[in-house]
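S.K.: Sequence and predicted structure below; questions after.
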Amino acid sequence: MTGQLDTAVLVTVLAGGAIYLCLSRRFLRVLLGFLLLSNAANLVVLSMSGDPTGRRAAMAGSEAASTSAVDPVPQALILTAIVIGFSVAAYLTVLLYRIYVDSGSATTTGLDEADDAPGEQAAR
């Protein structure tokens, strides 16, 4: 197997698992699915940058042809995506915790049952 085929299979497995987890009814699985999906997207961007074997690091002011240097833009994009993904995951964790505290349930079916509670309608 080539390196590109290995990466494509890994991205497919990560994205498939992420979609499966995101469609779950449990909030923790949705959070883990989101994390898997962001990692799969980062891997796609990294695989598009090409194979760095035999290429040198990109340096400012070098006289050598820029075609033999590794492109640093995908790496910068991935670093930015990791930071953004971490902050969104932290926000999603706090949001899901708050939903759990308010509703008393960690599933979407528990939210439906909490909305149908008769005592809550009388209090409003």
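M.R.: Ah, there it is.

S.K.: make it CA atoms for all contacts and neighbour counts henceforth
M.R.: Will do.

S.K.: Now do the longest helix along the chain: which elements does it pack against?
M.R.: Counting residues, the longest helix found in the chain (DSSP state H) is helix 73-103. If you count contacts as 3 or more Cα pairs under 8 Å, 6 or more residues apart in numbering; DSSP states H and E, helix 73-103 packs onto helix 27-48, helix 108-115.

S.K.: Second structure follows, compare the two:
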Amino acid sequence: MPLNPDTSPNLTLVLVITALVTVGVYLLLERSLSRVLIGVILLGNAANLLFLVAGGAAGRPPLVGSAEPSEMSDPLPQAMALTAIVITLAMTAFLLAMAYRSWQLHRHDEVQDDVEDRRIARLAARDERATTDADTEDTRSTLDEEAAETRDETDDAPSERTTPVEVP
């Protein structure tokens, strides 16, 4: 079955989207906040292009009564693109604020390892546990012993009443 030229995506746009996502993800994995910022912007632009490509060919405005439904363009990709623009703008503002604050405090925008991360990495290198988990440790008790120790709320219900309930 041959492809309809109106519904097949433009190969150039698909390659641009692929390149933007690839470079954006690579930059998100960096430690520099300015590179992360550029990665977020590239991913936002790739999402917008993807929505435009997925929306298909342009058509008439999606107003009821102005044209036949088959001739109208789909409004959902347009709404999704506007949402992606707003999310990208918010993330850009947040990352700019973080990078600026990091520059004020440390004179660089590189994210450093946390002290706790370093401690856990040292423990992992020595093959030691960072914490103990009481649920997984062997407590030498059986399931019957644990059930006997558990307080059952239904056992106390009759003894809590001090006066009998009278029915009128």
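M.R.: Yep, that arrived. Quick caveat: nothing in here was measured; it's all calculated off a predicted structure.

S.K.: Superposing both, give me the TM-score.
M.R.: Comparison of the two superposed chains (TM-score structural alignment, normalised by the length of structure 1) gives a TM-score of 0.74, and 108 aligned residues with a Cα RMSD of 2.1 Å.

S.K.: So residue 46 of structure 2 versus residue 10 of structure 2, what's the distance?
M.R.: From residue 46 of structure 2 over to residue 10 of structure 2 the distance is 14 Å, taken as Cα to Cα, to the nearest Å.

S.K.: Next: residue 87 of structure 2.
M.R.: 26 Å.

S.K.: Repeat that for residue 148 of structure 2.
M.R.: Distance from residue 148 of structure 2 to residue 10 of structure 2, by Cα to Cα: 69 Å.

S.K.: Neighbour count for these two, which is higher?
M.R.: Neighbours around residue 148 of structure 2 and residue 10, counted as other Cα atoms under 10 Å, are more numerous at residue 10. The numbers are 12 against 9.

S.K.: now for residue 94 of structure 1: what does it line up with in structure 2?
M.R.: The alignment partner of residue 94 of structure 1 in structure 2, by TM-score structural alignment, is residue 97.

S.K.: neighbours of its match, just the number please.
M.R.: Per other Cα under 10 Å, the neighbour tally for residue 97 of structure 2 reads 12.

S.K.: Now do the contacts for residue 10 of structure 2.
M.R.: residue 53 (Cα atoms under 8 Å, 6 or more residues apart in numbering).

S.K.: Alignment lookup: it to structure 1.
M.R.: Under the alignment by TM-score structural alignment, residue 10 of structure 2 pairs with residue 4 in structure 1.

S.K.: What helix or strand is that match located in?
M.R.: In the assignment (DSSP states H and E), residue 4 of structure 1 maps to helix 3-22.

S.K.: Run the chain-centre distance for that helix.
M.R.: Relative to its chain's centre, helix 3-22 of structure 1 lies at 12 Å (Cα atoms, centre = their mean, to the nearest Å).

S.K.: Would you mark the buried spots in that helix?
M.R.: For helix 3-22 of structure 1, a neighbour-count test (16 or more other Cα atoms under 10 Å) marks 7, 8, 11, 14, 15, 16, 17, 18, 19, 21, 22 as buried.

S.K.: Have a look at how far, on average, the longest helix of structure 1 is from structure 2.
M.R.: Mean deviation of helix 73-103 of structure 1 relative to structure 2 after superposition (mean Cα distance after the TM-score superposition for structure 1): 1.6 Å.

S.K.: I figured residue 30 of structure 2 was touching residue 38, is that so?
M.R.: No: the criterion here is Cα atoms under 8 Å, and residue 30 of structure 2 misses it with residue 38 at 10.6 Å.

S.K.: What's the local residue count around the aligned residue in structure 2 for residue 103 of structure 1?
M.R.: Following TM-score structural alignment, the counterpart assigned to residue 103 of structure 1 within structure 2 is residue 106. Residues lying near residue 106 of structure 2 (other Cα under 10 Å) number 9.

S.K.: No further queries at this time; thank you.
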